[in-house]
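In: Build me a model:
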Amino acid sequence: MMTPEAAVALVSNAVLITALIVCVLVVPSLLGGLLVSVFQAATQINEQMLSFLPRLLITLGMLLFAGHWILRKLSDLFIETFKIAGSLVG
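Out: Here you go, the predicted model:
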């Protein structure tokens, strides 16, 4: 039976996994964007491609570097959810 505690545990686990995955992908990109912004402010170069391309490359690099971990976390979440799904329905 789906109790409120079981529902909260299920949703909180999913939100935690989602937040971890987003942090792994976004935080390095934010730090790279900060470094590029400081460089642009110091040199007064206002090129849009200079601010976009490093963030894109950092995000793609993190996908390549942490992709296996991300897929493993998501598959573990789905396997756990499907394992307890039968007991939650009835």
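In: only C-alpha atoms for contact and neighbour calcs from this point on.
Out: Fine.
In: Give me the residue at the spatial middle of the protein.
Out: Central residue of the chain (CA atoms, centre = their mean): residue 22, 1.7 Å from the mean position.
In: what kind of secondary structure is that one in?
Out: Secondary structure state of residue 22, per DSSP: H, G, I helix; E, B strand; the rest coil, is helix.
In: got a list of what it touches?
Out: By CA atoms under 8 Å, 6 or more residues apart in numbering, the contact set of residue 22 is empty.
In: compare with the first, here's sequence two:
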Amino acid sequence: MSENLLIGILKDSINAAVMISAPFLLTGIVVGLAISIFQATTQIQEQTLTFVPKLVAMALVALFAGSWMLHQLVDFTKNIFNMISKIS
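Out: You can find the predicted model right below:
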């Protein structure tokens, strides 16, 4: 296995991880920021106020972007298996 092949595999795996986790991370940031602003303006410091909306938002992201994320993972896995078959 050459260094270029290994670097390419690492680059592809990091790219896949970032692409798959981005919808969850961006949604968590946006919902968390909105809830923080709401809590700061209303002086309500309830813990469930931060947890429940984030949980609902993450479930919606998984519902709407789940098939896209699954396709990304399947494509990445197919590419890895194709690389493995070409090595031997």
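In: after superposition, how close is the helix or strand where residue 15 of structure 2 lies to structure 1?
Out: Using DSSP states H and E, residue 15 of structure 2 sits in helix 3-42. In the superposition with structure 1, the average deviation recorded for helix 3-42 of structure 2 is 0.6 Å (mean CA distance after the TM-score superposition for structure 1).
In: Show me what counts as buried in that helix.
Out: By 16 or more other CA atoms under 10 Å, the buried positions in helix 3-42 of structure 2 come out as 9, 13, 16, 20, 23-24, 27-28, 31-32, 35-36.
In: and which of those residues is nearest to residue 87 of structure 2?
Out: When the buried residues of helix 3-42 of structure 2 are ranked by distance to residue 87 of structure 2 (CA to CA), residue 9 comes first, at 12.7 Å.
In: got a list of what that closest one touches?
Out: residue 80.
In: any idea how far it lies from residue 32 of structure 2?
Out: Distance, residue 9 of structure 2 to residue 32 of structure 2, by CA to CA, to the nearest Å: 34 Å.
In: just residue 72 of structure 2 next, same as before
Out: According to CA to CA, residue 72 of structure 2 stands 26 Å off from residue 32 of structure 2.
In: Can you name the next helix or strand after the helix holding residue 15 of structure 2?
Out: Moving toward the C-terminus from helix 3-42 of structure 2, the next helix or strand (DSSP H and E) is helix 47-87.
In: and the angle from that next one to helix 3-42?
Out: 170 degrees (axes from the mean of the first three to the mean of the last three CA atoms, to 10 degrees).
In: Give me the helices and strands touching helix 47-87 of structure 2, please.
Out: Packing contacts for helix 47-87 of structure 2, counted by 3 or more CA pairs under 8 Å, 6 or more residues apart in numbering; DSSP states H and E, involve helix 3-42.
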